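[1] structure of the sequence below:
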Amino acid sequence: MIRDLETLAAAADRRMILSMAACASLGVALMPRLALAAADREMLPQVRKVVERWVGPGKFPGMVASLGIPGRDPEYVARGSEGFTDGDAVTPDSLFRIYSMTKPVTGMAAMQLVAQGKLGLDQPLYDILPKFRTMMVQDTYDGSVTELHPAPRPITIRYLLTHTSGIGYTIIQKGPIKTLMEDKGLIAGQVSRMEIPGLSRGAPVHGLDHFADRLAEVPLVSDPGARWIYSMGLDLMGRVIEVVTGRSFDAHLRETIFEPAGMTSTFFRVPAGDAGRLTTNYGAVGDVLVPIDGSENSIFLDPPPFPFGGAGLVSSPRDYDRFLRMLAQFGEIDGVRVLDEQAVRIGTGDLLPAGVTIPAMFGGNAGFGAGGRVGKGAEAGIYGWSGAAGTVGMVDMVHALRSQIFVQFMPPNASGLLPEFQTALKADVMALLENK
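    Okay, the predicted model is just below:
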């Protein structure tokens, strides 16, 4: 009925990051006086038109977009409801499944440990998780799981953060390696309680410790440090953080990022009392949106098998904007120091191993930082990533501008919404500059 999961996730991430890059091409020179230009005017008139055009019967039930600039509260455009059968208006405080936008959060948590000297970027993973000391690699990518060779170098923390570890991903891999991973419960994400052909992939393993142990038993799909391959590296990083800090990964994020940053609506499990704020997620079947995870019986109301550091968070537009603003201000928000400045500066910079490039389908011509794409050239300073159900978040580290869109449908490239949004966002920012 609905497209295969790897098609959903891979297409979502690559199309959305390409769209994000198009907006990033506004360029460094265009941003300096945005705050003054926007002091007394609506910042998002073109984005508002796009949102209004795409919300309604036969389209989307609701969505939220935002733009934040220095010296002014973020402007939100919110239209519609939290679901076609949910009468609650969608707001900046509605809850959305942000999927892979979890990766920058996990990445920054790791960078804080690097800044504190508790982790090293080029530290071997086996120092923390000894079972990863002797890894084998497929001779042929996605080929045989018995024709293998020893990894020529160890997996490092840098490789986990930048998808260069050689670890695979069940939403990406094909053939026997995919089957092996699924049989071991290495399924780093959840979509629905429903048994949906193409989406239901068996039972995930329970516990980050068991996830890590089983992942160490699976061959790598590429030599560590040799190739950019979308991976479960950020999920494994959750276990690294647990071992290094001595506390659960979810508790660590809550105590070191969410609470000090004032992010009160970001969860791996949505509390029952907040279920009314949860939007409905839809699967695109042709031109029809079919509900696959509603608010009243969402899979996100249950404890997850383990906290998915690569795709597990639910958040609100207001909360995620606080995360982006904290990054834009180099780790500080509302007078509270959340992350060390060094952690943010290094984590939002290019951490790719020498000679490694990002495939064009995932944004190309760019670097990669701690869990997020890093712009180059005219996009210098742009850091961010996207989610498989229609969310995008990005920050311009040079000028502290950040933008977002939140909607819930899979795959997000099933419509022209996101490219239209990025075109409108670019026009609005240019208008702010022209009328400064």
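[2] all contacts plus neighbour counts: C-alpha atoms, from now on.
    Noted.
[3] and Val291, how far from Leu125?
    Not quite, residue 291 is Pro, not Val. Counting by Cα to Cα, to the nearest Å, the gap between Pro291 and Leu125 amounts to 40 Å.
[4] quick one, which of these two is more surrounded?
    Neighbour comparison, Pro291 and Leu125: the larger count goes to Leu125, with 24 against 17 (by other Cα atoms under 10 Å).
[5] what sits against that one?
    132-133, 154-157 (Cα atoms under 8 Å, 6 or more residues apart in numbering).
[6] one more, so I can put them side by side:
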Amino acid sequence: MMKKLISIVAALVFISCSTDQDRNYNLSKVDPALVGFDKESLERIDDFILSSINNKEVAGTSAIIIKDGGVVYHKAFGMADIKNKKKMEKNTIVAIASMSKLMSTVGALIIYDRGLYNLDTRLDEILPEFKDPKVFVSYNSETKSFVTRAADGPILMKHLFTHTSGLVYPFFTPPEIGREGYMQGRVYDAWSPDTSLTLEENIKRLSSLPLVDDPGKKWHYGLNMDVLGRVIEVLDGRSFALFMKEEIFDPLGLRDTGFRLPKSHWKRVAKIYSSLDGGGTEFLCCPEYSDTELEVLGQPRFTIDTYKQSMRTVAMGGADIYSTAYDYARFLQMLLNGGTLDGARILGRKTVEMINRPLSNLFSPEDKNTAMGLSVGVVVDDRLNYEHHSTGSYFWGGYFYTSYWVDPKEKLIGVIMNQINPSTSRLNDKFHQLVYSALD
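    Below you'll find the model as predicted:
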């Protein structure tokens, strides 16, 4: 049935399977059978991706699987730009959103390896604006002011890495805990079109707002990796974007990865969609904000075309990076190798091992098998797991339906990139399931 499905939709979608890019990026393409995969089972992945495209769940997909350091699967399907009939290629560039967090974490760990802080270092020793943090009590909408109390303790560096600092994303803040006040703070989470805004200024604005909880008490998804970016600037001296380029992107040969793309790359950036009905509706930033809130922020609604061509200078470590499935897989392979790739040493081996250490159970208290490592979800014990993840596997995803995982036990990496929000698709879960099911 699935073979028949492929033939039906073949005229509607495109597939790109050239091996040139594999050679250029110095990751060897290997016979799946030689590293423990059943080839026919791997082909089922194609069927499910094509089905998702045909059902208008996603417009286009690029995916890659690395096993034992070799590429066993690397394909692209569907469309990157429906209106202009541009197909999704293996080198199509996408907005990876929260998959930026692990890259920013590695940047901060490079500074850690140089002995400039430890995980128990107080944040205010590096960024004095975070001294004596306050915690939200209530918000007075008439006076437009917060009622706060002193926090139980300081924010520590480990709280940033594990999203337990009490810092939040403004758009995740409900009205009952002062959403209006957080909007008035004019803190940008990502995709800022403000060409004059600096990371220093944005983080100072953030520091003036109350925490939603005492540091270390609860898990709250927030601007923690963005603060880490500012920590890097203060301790290293370079801008965060330049640091990431010189310390990670360039040494690893990530030619299609960065905060700002050169004009020559724009034509390879995929459109982001909010709906695939008709010819597709492009995603407009930012649906979580009302028109009034955007007016307060001074931010119009815009598409990715507007953003990629902007001359903004701020780089937000939590969600601002563009990349490809291939580049991101190379980055993950560096981690799987213990901090090195193609002769480039990015992190020390023992520092890499900290990333998937289950440091906080506040991430999902009801799920005893999932903990928080350094910006990643970690599988604590595969004996408690309903799915295939091995103990020590780590994972995360991005707002536009991108995701990755690393399984150190199996020496396995999976990356899948789509560009849609919202999405009701289960494609990424199916991709993960089928990869593991194809192992002999």
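[7] re the thing from before, would CSV of the contacts of Leu125 of structure 1 with secondary structure be doable?
    Output for those, formatted as CSV (DSSP: H, G, I helix; E, B strand; the rest coil):
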residue, secondary structure
Phe132, helix
Arg133, coil
Pro154, coil
Ile155, coil
Thr156, strand
Ile157, helix
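[8] for those residues, which two are the farthest from each other?
    Pairwise distances among these were taken by Cα to Cα; the largest, 13.3 Å, belongs to Arg133 and Ile157.
[9] top of the contacts of Leu125 of structure 1 by neighbour count?
    Neighbour counts for the contacts of Leu125 of structure 1 peak at Ile157, which has 27 neighbours (criterion: other Cα under 10 Å).
[10] in contact with it, which residues?
    When contacts are counted by Cα under 8 Å, 6+ apart, Ile157 of structure 1 is found next to 119-125.
[11] now it, nearest residue through space, not along the chain?
    On the basis of Cα to Cα, 6 or more residues apart in numbering, the spatially nearest residue to Ile157 of structure 1 that is not a chain neighbour turns out to be Leu121, at 5.1 Å.
[12] the alignment partner in structure 2 of the one you found in helix, strand or coil?
    In structure 2, the position corresponding to Leu121 of structure 1 is occupied by Leu119, as judged by TM-score structural alignment. Three-state call for Leu119 of structure 2 (three-state DSSP): coil.
[13] longest strand in structure 1, please.
    If you go by DSSP state E, structure 1 has its longest strand at strand 75-83.
[14] how much does the helix or strand just after that one stray from structure 2?
    Tracing the chain past strand 75-83 of structure 1, the next element assigned as helix or strand by DSSP states H and E is strand 86-89. Between strand 86-89 of structure 1 and the corresponding residues of structure 2, superposition yields a mean separation of 2.8 Å, by mean Cα distance after the TM-score superposition for structure 1.
[15] show me what counts as buried in strand 86-89 of structure 1.
    Within strand 86-89 of structure 1, the residues that qualify as buried by neighbour count (16 or more other Cα atoms under 10 Å) are 86, 88-89.
[16] can you check stretch 333-348 of structure 1 too?
    Going by 16+ other Cα under 10 Å, stretch 333-348 of structure 1 has these buried residues: 333, 337-348.
[17] biggest separation within those residues, which pair?
    Among these, the pair separated by the greatest distance (Cα to Cα) is Ile333 and Ile346, at 18.3 Å.
[18] which SS state does the aligned partner of Arg53 of structure 1 in structure 2 fall under?
    For Arg53 of structure 1, the equivalent position in structure 2 is taken to be Ser51, counting by TM-score structural alignment. For Ser51 of structure 2, the secondary-structure state derived from three-state DSSP is helix.
[19] now swap in the one 10 residues further on and tell me
    Thr61 of structure 2 falls in the strand class when you classify it by three-state DSSP.
[20] go ahead and confirm it touches Asn418.
    Yes: Thr61 of structure 2 lies in contact with Asn418 (Cα atoms under 8 Å); the separation is 5.0 Å.
[21] quick check: neighbours shared by those two?
    The overlap between the contact sets of Thr61 of structure 2 and Asn418 (Cα under 8 Å, 6+ apart) is empty.
[22] and the corresponding residue of structure 1 for Arg357 of structure 2, what is it in contact with?
    The equivalent of Arg357 of structure 2 in structure 1 is Gly349 (alignment by TM-score structural alignment). Gly349 of structure 1 makes contacts with 367-369, 374, 381, as judged by Cα under 8 Å, 6+ apart.
[23] what is the neighbour count of the residue nearest to Ile157 of structure 1?
    The burial metric for Leu121 of structure 1, expressed as a neighbour count using other Cα under 10 Å, is 19.
[24] list the contacts of it.
    114, 156-158.
[25] same thing but 10 Å
    Going by Cα atoms under 10 Å, 6 or more residues apart in numbering, Leu121 of structure 1 touches 110-111, 113-115, 156-161, 351.
[26] sort out for me which of the residues you listed are in helices.
    Of the contacts of Leu121 of structure 1, the ones assigned to helices by DSSP state H are 110-111, 113-115, 157-161.
[27] ok, and the most crowded of those residues?
    Neighbours were tallied for each of those (criterion: other Cα under 10 Å), and the maximum of 32 neighbours falls on Leu161.
[28] how about the helices in structure 1?
    Counting by DSSP H, structure 1 has these helices, from start to end: 5-24, 34-37, 45-54, 102-115, 157-161, 175-183, 208-215, 233-245, 249-253, 317-328, 341-347, 417-434.
[29] nearest to Ala284 of structure 1, of these?
    Closest to Ala284 of structure 1 of these, according to Cα to Cα: helix 5-24, at 9.9 Å.
[30] which residues in structure 2 does that closest one align to?
    Counting by TM-score structural alignment, helix 5-24 of structure 1 lines up with no residues of structure 2.
[31] which residue ranges form the strands in the stretch 201-350 of structure 1?
    With DSSP state E, counting those that start in this stretch, the ranges of strands along the stretch 201-350 of structure 1 come out as 281-285, 288-293, 314-315, 332-333, 336-337.
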